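J.: here are the coordinates; sequence isn't available:
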């Protein structure tokens, strides 16, 4: 698990290789990741947008950007958290992702960026 804290918002990430949805012979490797967003600040925050940078070990990269996460723009009260699971496919058996969330502090509508720490996506046989 990787973790980062930015302006009182803690992001934790766990990953899992999805063998049953992968097809290595066709260069399709599917991974899931679970994100936990914990509000350690004194103010309610809302996740407005996300931006991902996805890297394959063959040197290719792509960017994904859009509103919310998995169709939601959750409001996270102080001391509370929001978790979700999503997925990513790679054309190689290892790569990485990183990114950021655009958050809004509801007390004063201030927007700020929260870093999503870089995490690796690696098929289990590469770890031996």
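T.: Happy to help now that I have it. Quick caveat, the model's predicted, so the values are computed rather than measured. Numbers count the residues shown, from 1 in each chain.
J.: Only C-alpha atoms from now on, for both contacts and neighbour counts.
T.: OK.
J.: residue boundaries of the strands in the protein?
T.: 2-6, 9-17, 29-39, 45-56, 61-67, 75-76, 81-90, 94-105, 110-122 (DSSP state E).
J.: chain center to the last one: distance?
T.: Offset of strand 110-122 from its chain centre (Cα atoms, centre = their mean, to the nearest Å): 6 Å.
J.: Ok, the first one next?
T.: Here strand 2-6 shows a centroid-to-chain-centroid distance of 11 Å under the convention Cα atoms, centre = their mean.
J.: Check which residues of that strand are buried.
T.: 3-5 (16 or more other Cα atoms under 10 Å).
J.: next up, a second structure to put side by side with the first:
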């Protein structure tokens, strides 16, 4: 599990390779990832936007920006958490993702929180050390 904390808001990510949705012959690899956002702060916050940077094993990057996550803009009161699962395809057998969420307090203050960088690994992915 990968973890980051910004302004007492914890984000954890658990990636999972999905061999049943992947095909090495077609250079299609697919992962799901489950994100849990926990508000340990004193203020109620709303998740407004997301920004992902997705990098494959060849170093190609793709940026994804949008409103909310999985069609929602969850509101988290102190002590509350929100969990969702999404997915990502890559043309290589490994890669990684990192990102940020824009949050907003009830008073209208906007700020960003980190999503921890996390590795997308498959059994076909070959790792080399230089």
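T.: Perfect, I can see it now. Given the structure is predicted, the values throughout are model-derived calculations rather than measurements.
J.: about what we covered before: format the strands of structure 1 as CSV; extra columns: distance to residue 128 of structure 1.
T.: Below are the strands of structure 1 laid out as CSV (distance: least, Cα to Cα, whole Å):
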stretch, distance to residue 128 of structure 1
strand 2-6, 20
strand 9-17, 15
strand 29-39, 18
strand 45-56, 20
strand 61-67, 26
strand 75-76, 39
strand 81-90, 20
strand 94-105, 13
strand 110-122, 11
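J.: Between these, which one is closest to residue 23 of structure 1.
T.: strand 29-39 (6.3 Å; Cα to Cα).
J.: quick one: the closest one to structure 2 mean distance?
T.: After superposition onto structure 2, strand 29-39 of structure 1 sits on average 0.2 Å from its aligned residues (mean Cα distance after the TM-score superposition for structure 1).
J.: what packs against that strand?
T.: strand 9-17, strand 81-90 (3 or more Cα pairs under 8 Å, 6 or more residues apart in numbering; DSSP states H and E).
J.: Let me have those strands in JSON lines, adding mean neighbour count as columns.
T.: As requested, those are arranged in JSON lines below (neighbours: other Cα atoms under 10 Å):
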{"stretch": "strand 9-17", "mean neighbour count": "19"}
{"stretch": "strand 81-90", "mean neighbour count": "15"}
